[in-house]
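In: The following comprises the amino acid sequence and a computationally predicted model.
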Amino acid sequence: MSYKSILVHLDAGIRAHPRLEIALQLAHRFHARLTGLFSTYVPPRHAFVVMAGTADYYAEHERLRHERAGALQRLFHAELARARVDGQWIAANGDANDVVPLHARVADLIVLGQTDLSDPESFIAEQFVEHVVLAAGRPVLVVPSGGTVAAPGRHVLIAWDGSREATRAIHDALPFLDHAGQVTLLTVHATSDQPPRDRIAGADIADTLAHHGVTARVRELNIDNDTPVGDALLSQASELDCDLIVMGAYAHSRLHEMVLGGATRTILQSMTVPVLLSH
């Protein structure tokens, strides 16, 4: 199993080029075709109809958007040629939360950037990363907004709790696991946890991975009830020198809105290494 098509989201933010570099390295590693999908924040046109003097602002925003798209497109094709990777460029129009999942569903792996509150140009849409994770139906690799990050996969940390989402994430991550030098499968237990009778033990899923040629070291961690699971995962990733976390993206419905679970939110807000999420 391998990723044969990778889609990287690109925008006008300062982290677009480093994110493209990571996607290029992954496309080279997996012999995959790379799609660069340009999508930025598009202010709703109707919002300017009732505001006097804003028509020129909208036109200027569109001009700058096309200018940035053209510059990034030239960079994308130059980088493809340098890396000797096959690919295509798509400039999507419309609200990113609507158009990006549509393109993402035909790729094997999606590469997104972590929300960066310090860079206004990187704002795409409300809860953009969360929306793509829940709506795309494909594994999403989220790259941290800070620091220098190389293409991940040297030491992979799997967050395992026996759930459907965790199972999906493991199988979606098999190309990474197959290339990894080391894989650690971690189960986190809070003091008051009462594990369900039908929970699949870490040793059992590690045995499944062994059938795929992946050797995983099983590790269990006990934490206090007031310690967030997300914080425990990040701490373990740092302690074990992991460069990728694989985990299921949990969600529940609240007033007909899909809301990410606590551990997933913590990871997306405070991530220090790339995270592969599946829902």
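Out: Cool, got the structure. Numbering: from 1, shown residues only.

In: CA only for contacts and neighbour counts going forward, please
Out: OK.

In: Quick check: Gly262 touching Gly230?
Out: Yes: using C-alpha atoms under 8 Å, Gly262 makes contact with Gly230 at a distance of 7.5 Å.

In: neighbour-wise, which of the two wins?
Out: A count of neighbours by other C-alpha atoms under 10 Å puts Gly230 above the other of Gly262 and Gly230, at 21 against 14.

In: any idea how far Leu268 is from that one?
Out: 9 Å (C-alpha to C-alpha, to the nearest Å).

In: now swap in Ala96 and tell me
Out: 19 Å.

In: same thing with Leu10?
Out: The spacing between Leu10 and Leu268, counted by C-alpha to C-alpha, is 18 Å.

In: Comparison target, given below:
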Amino acid sequence: MTLKSIGVFVDATPEGEKRIDYAATLAHQCGAHLVGIDVVSAVRREHRSDYYVVGEKAIRASLASRKAADEAATSNVRRRFEAISANRDLSSEFRVIRRGGPGEDLTLSSLHSDLVVIGQRELQELPGYAAPERLLLASGAPILVIPSGWKSEPIGNNILVGWNASREARRAVVDALPFLVAAKCVKLLVVDSDERAGRHGEEPGADIALYLARHGAHVEVEQVSSQGAPVADIILSCARDHGVDLIVIGAYSHARSVEMVFGGVTRKLLKQAPVPVLISR
């Protein structure tokens, strides 16, 4: 798959500007259209004093103040996004999603993207953002989560793929192909292969490694036993030991009616991974 449309969630934080810069660089490399998605007030928490506003006049003043702050923040973010996009001569657009039920707009903005770039902190702390499982379930677009401590280093030179022979893992590998083919090294990590021996085949990891090699990726397979340790900890430890700058995982999940709840491995990686994580389902 070639990346031709990339969505990036933007905001007025320093992390937000780094995300714009990375997404713009990636779009330039791929010749992709870049969509900046700004959730109004997503970086602004409610102030304690907002809960004590009494009287029609005071309420109107509070709402007007909030609207002015939102518009100023949006204007600032738009200028940054447009300047960075223009500097790289990109085809781009800027979308604003208003407060008060942005779920459908978020999904629509993600639905037609080959990749959605979002910040780790936004997924966990800031109001106004859809949970990653909702975006994945509703849009099907792979999500690249950038950690809060990321220092604008390159992404995707040394990639770790968590492989468990599941449909979700296979989907993640396909969605990550543009990164995997371009990487200097791809490490395919197989944890506790004996638990799904029938899915892995005679040599766990060998078939998917051959699949990737045929696409031009440079792949190494590593099989490990967790010995009872959490699988997420094994993945994070391997990433640290090998200087990994991108983790690729399938979002294993448990369906609940129209919602989806991530498994423990996926959720822990999203919260704690010190490097970018590409998740797909």
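Out: All right, it came through fine. Small disclaimer: the values here were computed from a predicted structure and weren't measured.

In: Quick one: map Leu270 of structure 2 onto structure 1.
Out: The alignment partner of Leu270 of structure 2 in structure 1, by TM-score structural alignment, is Leu268.

In: Quantify the burial of the closest residue to that match other than its chain neighbours by counting its neighbouring residues.
Out: Counting by C-alpha to C-alpha, 6 or more residues apart in numbering, Leu268 of structure 1 lies nearest to Gln114, which is 6.8 Å off, once chain neighbours are set aside. Residues lying near Gln114 of structure 1 (other C-alpha under 10 Å) number 23.

In: Go ahead and report the secondary structure state at Gly13 of structure 1.
Out: Using DSSP: H, G, I helix; E, B strand; the rest coil, the three-state assignment for Gly13 of structure 1 comes out as coil.

In: To clarify, my last question referred to Leu276 of structure 1.
Out: Strictly by three-state DSSP, Leu276 of structure 1 counts as strand.

In: what's the spacing between the nearest residue to it once chain neighbours are set aside and Leu112 of structure 1?
Out: Using C-alpha to C-alpha, 6+ apart and skipping residues adjacent in sequence, the residue nearest Leu276 of structure 1 is Leu141, 4.3 Å away. Noted for Leu141 of structure 1: a distance of 6 Å to Leu112 of structure 1, by C-alpha to C-alpha.

In: what's the answer for Ala201 of structure 1, then?
Out: Using C-alpha to C-alpha, one obtains 31 Å as the distance from Ala201 of structure 1 to Leu112 of structure 1.

In: Among those two, which residue is more densely surrounded?
Out: Ranked by neighbour count (other C-alpha under 10 Å), Ala201 of structure 1 and Leu112 place Leu112 first, with 24 against 13.

In: Kindly confirm my reading that the more buried one is in a strand.
Out: Yes: counting by three-state DSSP, Leu112 of structure 1 falls inside a strand.

In: from what I can see it touches Asp11, true?
Out: No: contact criterion C-alpha under 8 Å: Leu112 of structure 1 and Asp11 do not qualify, at 10.1 Å.

In: ok so, going back, so what corresponds to the residue nearest to Leu276 of structure 1 in structure 2?
Out: For Leu141 of structure 1, the residue aligned by TM-score structural alignment is Leu144.

In: before we move on, back to that, pretty sure the match of Leu270 of structure 2 is in a helix, no?
Out: Yes: membership of Leu268 of structure 1 in a helix is supported by three-state DSSP.
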